[in-house]
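A.B. asks: Sequence first, predicted coordinates after that:
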Amino acid sequence: MNKIDKRSKLVLTGAAGLVGQNLIVELKAQGHTNLVAIDKHEYNLGILHQLHPDVQVIHADLAEGGRWTDAFAGAACVVQLHAQITGKHTELFTRNNIDATKRVLDAIDQHNVPYLVHISSSVVVSVADDDYTNTKKSQERLVVESGIPHCVLRPTLMFGWFDPKHLGWLSRFMAKTPVFPIPGDGRYMRQPLYERDFCRCIVRCIETQPEGHIYDVVGDTRIDYVDIIKTIKQAKGLRTLIVHIPYGLFHFLLRLYAMFSGKPPFTADQLKALTAGDEFHGIDTQKVFGFCQTPFADAIKESYCDPRYSSIVLRR
């Protein structure tokens, strides 16, 4: 295993997203000082720059060629975080998960960057069949077949600071509405992964550079969707009424909402994935990376009640 100095240059693609924002907090907390953040989302990149003026930020679309590739010169490691997660059109997923990745891999090869940490997703081993799943499978395959020394991390559904979607959106929605709808009985088992715990895994991979390893990183708490909602409600001290809606009606309402929203916070495809019945089996983070995961209730409280970053929300 190679090891890198904490002053070594690290390049993060898709750095202004959920994982990237949390990863920069964690990297700096662990003493890393030479960080380059690349992202095409101007508003989110602005948040990153405001929070971390010491980090070099580059506003660039990775699916297009440009001077952003120069930033890879002299890098000890690239962390590939960029991903299209939601969207209405296949072309968006192809452009941002496949085309952009090809350009990043070319830049790594051109500048002889010795190591890549690729952030994949648990969906690549799930039963889901949608644009996100299929393009993430292709993206991971590109990395594995690239010949670049690398490791792959496959996280499950994540939550934490800065989250504009998923549990973050549900948390904010619950605070605004007197009634919170749940599809069916809500007994859909989830294994949510706390973002800060996942970032600790990434930092360990950056520092030790295990070659060719694939890590399935799963939240070690198995909890039903309805109980996640109740945990958020309790952590925030809310009095919101939780109401169960028949699955078919819930699905219809999501499709109807998507007709009027360019970026629906929760889609019919995500509802299907929620109820697909996947159960993931991941690594023991204590044995592999040397730390125990944060208890779920504590992680929820820190995510949505901690004054440091809980009020900062990214745009989608």
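C.D. replies: Perfect, thanks for sending it. Since we're looking at a predicted model, the values are computed, not measured.

A.B. asks: can we go C-alpha only for contacts and neighbour counts from here?
C.D. replies: Noted.

A.B. asks: what about the helices in the stretch 151-300 of the chain?
C.D. replies: For the stretch 151-300 of the chain, the helices defined by DSSP state H, counting those that start in this stretch cover 166-176, 195-208, 225-236, 247-258, 268-274, 285-289, 296-305.

A.B. asks: Surely Val78 and Leu12 touch.
C.D. replies: Yes - the criterion here is C-alpha atoms under 8 Å, and Val78 meets it with Leu12 at 5.9 Å.

A.B. asks: related to what we said a few turns ago, could you dump the helices of the stretch 151-300 of the chain to JSON lines with distance to His150 and mean neighbour count?
C.D. replies: Putting the helices of the stretch 151-300 of the chain into JSON lines (distance: least, C-alpha to C-alpha, whole Å; neighbours: other C-alpha atoms under 10 Å) gives the following:
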{"stretch": "helix 166-176", "distance to His150": "29", "mean neighbour count": "17"}
{"stretch": "helix 195-208", "distance to His150": "9", "mean neighbour count": "21"}
{"stretch": "helix 225-236", "distance to His150": "34", "mean neighbour count": "18"}
{"stretch": "helix 247-258", "distance to His150": "38", "mean neighbour count": "15"}
{"stretch": "helix 268-274", "distance to His150": "29", "mean neighbour count": "16"}
{"stretch": "helix 285-289", "distance to His150": "17", "mean neighbour count": "13"}
{"stretch": "helix 296-305", "distance to His150": "29", "mean neighbour count": "20"}
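
A.B. asks: let's bring in a second model and compare:
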Amino acid sequence: MTRTILITGGAGFIGSNFVHHWCKTYPGDRVIVLDALTYAGNLDNLKDLNAHPNYRFVEGNIGDRPLLDHLLASEQIDTLAHLAAESHVDRSILAPDTFIQTNINGTFTLLEAFRHHWVTQNTPTHYRFLHVSTDEVYGSLDHDDPPFSETTPYAPNSPYSASKAGSDHLVRAYYHTYQLPTLITNCSNNYGPYQFPEKLIPLICLNILLGKPLPIYGDGQNVRDWLYVLDHCSALDRVIHQGTPGETYNIGGNNEVKNLDLVQMICQIMDELAPSLPVRPSQQLITFVKDRPGHDRRYAINAHKIASQLHWTPSVTLEEGLRATVEWYLDHPHWWQPLGAYIGLAE
């Protein structure tokens, strides 16, 4: 069955990778991308698709209900993949109102528009509303705690994670109240091509190339589970096609590593692949900075449910994914150099 899919936030990091994945995997499907093109949205992420006959880009905000109603009806959307979000924790600490507006109010507007469209079409059973969320809604783990599962109580610790938790609850409520065919995924930290340079891995890669300090919060012992973005896209694909409406699926990379160890791995790969670095060895650039407020100590995902029920597991090791990511940034200076004003922000 072919689908007509609306992908929100499709010019962002995960969104653009997902758009590429869908267009390549299902060339016969109609793909509509909606993005407000805020600072992290970049049309260069999608320029390779401009000649694709079934691809259309629309600049607009997920809070614009008339626009949503028009798109859903005129394009006869049957699948909505909601990836639009404000996602940088530091920014949420400085300006939480934007996160509430986009992540909670925007998700509510999408749900209402999609529900109206679904009812207008006589509630077809193949329609899907996928809400892409984060493991940060579960809070922080101690060193010996078991990983987050789908039944872990929510305990968000930043305005960002609280806004995503609120949107998760709305999506869940729309399934239980209206039987809207929703799906929720909670993923671990993503990395890979097209990631905006305020995030840790691209920041480290680009600062090494520029000979700038490599900022690490606190003592560098915070632990994250890292998921290669193309693995994440394949998991979202699997959830849309095989997931059970009303269910939540955790998506992890099975790659827990301390921030300091991660940065050292990137330094080693960079030293190997980039012989003309301004500072070698690049580990000399590591600089510890004041920890951020409410910095969660450890995230870890138990992805047993998606593995056992949908038969999905990540295909890329952390070493393989980091090497591919470093190579991408080395090969795409034309992509990241215009973003130079943002390079140097902390994780």
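C.D. replies: Cool, the structure landed. Remember, it's a predicted structure, so these values are computed and weren't measured experimentally.

A.B. asks: residues contacting the equivalent of Thr102 of structure 2 over in structure 1?
C.D. replies: Under the alignment (TM-score structural alignment), Thr102 of structure 2 pairs with Asn96 in structure 1. Shown in contact with Asn96 of structure 1 (C-alpha atoms under 8 Å, 6 or more residues apart in numbering): 62-63, 82-84.

A.B. asks: would you list these in TSV and tack on neighbour count, secondary structure and distance to His118 of structure 1?
C.D. replies: TSV is the format used below for those (neighbours: other C-alpha atoms under 10 Å; DSSP: H, G, I helix; E, B strand; the rest coil; distance: C-alpha to C-alpha, whole Å):
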residue	neighbour count	secondary structure	distance to His118 of structure 1
Leu62	24	coil	15
Ala63	18	coil	17
His82	25	coil	9
Ala83	25	coil	11
Gln84	17	coil	15
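
A.B. asks: Just confirm the match of Thr102 of structure 2 is within a helix.
C.D. replies: Yes - judged by DSSP: H, G, I helix; E, B strand; the rest coil, Asn96 of structure 1 forms part of a helix.

A.B. asks: how close does it get to Pro295 of structure 1?
C.D. replies: 34 Å (C-alpha to C-alpha, to the nearest Å).

A.B. asks: Would you double-check that Ser87 of structure 2 falls in a helix?
C.D. replies: No - assessed with three-state DSSP, Ser87 of structure 2 is coil; it does not lie in a helix.

A.B. asks: For the aligned partner of it in structure 1, which residues are in contact?
C.D. replies: Using TM-score structural alignment, the equivalent of Ser87 of structure 2 in structure 1 is Ile85. Each residue near Ile85 of structure 1 by C-alpha under 8 Å, 6+ apart is listed here: 93, 132.

A.B. asks: Show me where the stretch 101-250 of structure 2 has its strands.
C.D. replies: Counting by DSSP state E, counting those that start in this stretch, the stretch 101-250 of structure 2 has strands at residues 128-134, 182-187, 189-191, 214-217, 223-228, 248-251.

A.B. asks: Give the aligned equivalent of Ala162 of structure 2 in structure 1.
C.D. replies: If you follow Ala162 of structure 2 across to structure 1 using TM-score structural alignment, you land on Asn134.

A.B. asks: Determine the number of other residues adjacent to its match.
C.D. replies: Asn134 of structure 1 has 17 neighbours, counted by other C-alpha atoms under 10 Å.

A.B. asks: where's the closest residue to it other than its chain neighbours relative to Asp278 of structure 1, distance?
C.D. replies: Nearest non-adjacent residue to Asn134 of structure 1, counting by C-alpha to C-alpha, 6 or more residues apart in numbering: Val124, 7.5 Å away. Distance, Val124 of structure 1 to Asp278 of structure 1, using C-alpha to C-alpha: 12 Å.

A.B. asks: what residue of structure 1 matches up with Tyr194 of structure 2?
C.D. replies: Using TM-score structural alignment, Tyr194 of structure 2 pairs with Phe162 in structure 1.

A.B. asks: nearest spatial neighbour of its match, skipping sequence neighbours?
C.D. replies: Distances taken as C-alpha to C-alpha, 6+ apart put Val313 closest to Phe162 of structure 1, at 4.6 Å, once the chain neighbours are dropped.
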